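> Sequence and predicted model, in that order:
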Amino acid sequence: MADSDPAPGTNTLVKAPSLSPEKRGTCLSMLDVVPRQRLDVLRISYSSSPEELVEEWRETHGDLPGRMGIVVVGDGAGLTRASDEDLPDSVFVTTANPNDVTGLGMRLNNYLTDLEPETQLAVCFDSLTELLQFTDIQSAFKFLHMFAGQLREVDAVGHFHLDPDAHEAQTISRLKPVFDDAVTCS
């Protein structure tokens, strides 16, 4: 891990326009924190299919990490999900209802309880902008505070995407205390 990379137990707010190429590059580099066999990646996505996330990883990094979890938040409409047979055995997929933050938290907690002792967990939450379309700021803050705390407890490296152009400054300010650091991409 480079000196500029987040340390284990760190949660970073990544402020970038939703379709920014720099957002994608920053995300993928923040997930690649240790050698692949020791890496456990958890991706929470409101808009990408599991196949897209696996393909994106392979295009950027080659070999998949030792374990990859993908939580697809949504009703699945518009996602190009073929079947579990199309994904490697090291990729675990689950879904969550976007209107049920408690259910999402339970799925994430289940993934965290299955961590192997010698692995490094890297987490991408894409995105807070979409989370806030389904829940109010107070509920989002409580959920994020709880989840960020769980990530710190397991020394995960987490980052959370937010499109600053889609929110008032007050909304971003309310969420900032959850995070240890913030990065702005164009």
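Looks like it arrived, so ask away. Residues are numbered from 1 along each chain as shown.
> From now on I want contacts and neighbour counts done on CA atoms only, so please keep to that.
Noted.
> Quick one: the helices in the protein, in order.
Taking DSSP state H, the helices of the chain run over residues 21-31, 50-61, 101-113, 128-134, 137-153, 169-175.
> For the last one, which residues meet the burial criterion?
To tie it back to what came earlier, the one meant is helix 169-175. Residues 172, 175 are the ones in helix 169-175 that count as buried (16 or more other Cα atoms under 10 Å).
> For it, name the packing helices and strands.
helix 137-153 (3 or more Cα pairs under 8 Å, 6 or more residues apart in numbering; DSSP states H and E).
> Alongside the first one, take a look at this:
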Amino acid sequence: MLIVTKSPALKLKTWHHNVGDWPQRLEILTPNMAAQLPAEDIVNDEDFIDGPLGVTELTSADLKGLAKEIDDILTDLDKAVDNLTVCVENMTEVANSFGPQPVFKFTHALNGRFRSLGAYAHWHYKPDTQIESSNHLFRQLFQLLHETRSEKSHFEVL
């Protein structure tokens, strides 16, 4: 499993609380290693040293470099696990940072890579924080159904 997030500690705590056992292999990409990892009651050194967990700081500040870093980890994970899952937790921030057109191309390229590996991928995106033209691009890319429930709106893959 690959998770791209800016809060690795929260992701690991949530996984540990809700699932318990670590997956066969869990890699986390984060833009900021200054974010603390959870306390030793959740993870310990053995989980990282020759264990199933890995946390890597993203070094790229552009989409091409980010795609390359994700691809490198996907290549390693594909050799190590039977079923590959990818979670991109901060898609809204990526769209805000780079704009909808470049992110559309970035996402399209990564989706092709995920498909070639037979990976299941999901993207966290908050449509109510974006302008409609950006949301339209993402609906096209993902063939998404936009739903509104109570005060929150979200996209679901058709």
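Arrived safely. These figures come from a predicted structure and were not determined experimentally.
> can I get the helices of the first structure in a markdown table with distance to residue 81 of the first structure?
Putting these into a markdown table (distance: least, Cα to Cα, whole Å) gives the following:
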| stretch | distance to residue 81 of the first structure |
| --- | --- |
| helix 21-31 | 21 |
| helix 50-61 | 7 |
| helix 101-113 | 19 |
| helix 128-134 | 20 |
| helix 137-153 | 27 |
| helix 169-175 | 32 |
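> OK, contacts around the residue nearest the centre of the first structure?
For the first structure, the residue nearest the mean C-alpha position is residue 124 (1.9 Å; Cα atoms, centre = their mean). Residues near residue 124 of the first structure by Cα atoms under 8 Å, 6 or more residues apart in numbering: 27, 31, 41-44, 158-161.
> next one: residue 59 of the second structure
Neighbours of residue 59 of the second structure in contact, by Cα under 8 Å, 6+ apart: 31, 66.
> picking that back up, where strands are concerned, which of the contacts of residue 124 of the first structure count?
41-44, 158-161 (DSSP state E).
> So among those, which ones count as buried?
41-44, 158-161.
> Counterpart of residue 109 of the second structure over in the first structure?
Mapped onto the first structure by TM-score structural alignment, residue 109 of the second structure lines up with residue 146.
> go on, residue 73 of the second structure?
Using TM-score structural alignment, residue 73 of the second structure pairs with residue 111 in the first structure.
> Now for that match: which residues touch it?
Residue 111 of the first structure neighbours (Cα under 8 Å, 6+ apart): residue 69.
> Take the buried ones among the ones in strands among the contacts of residue 124 of the first structure and lay them out in a markdown table including distance to residue 117 of the first structure.
Below are these laid out as a markdown table (distance: Cα to Cα, whole Å):
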| residue | distance to residue 117 of the first structure |
| --- | --- |
| 41 | 14 |
| 42 | 16 |
| 43 | 19 |
| 44 | 22 |
| 158 | 18 |
| 159 | 21 |
| 160 | 24 |
| 161 | 27 |
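> Excluding sequence neighbours, find me the nearest residue to the counterpart of the residue nearest to the centre of the first structure in the second structure.
Matched to the second structure by TM-score structural alignment, residue 124 of the first structure sits across from residue 87. What sits nearest to residue 87 of the second structure in space, not counting adjacent residues and going by Cα to Cα, 6 or more residues apart in numbering, is residue 3, at 4.6 Å.
> Okay, the one you found and residue 145 of the second structure: tell me how far apart.
24 Å (Cα to Cα, to the nearest Å).
> So residue 23 of the first structure is in contact with residue 162, correct?
No - the criterion here is Cα atoms under 8 Å, and residue 23 of the first structure misses it with residue 162 at 9.8 Å.
> if you count what's nearby, which of the two comes out ahead?
Set side by side, residue 23 of the first structure and residue 162 show more neighbours around residue 162, with 25 against 21, by other Cα atoms under 10 Å.
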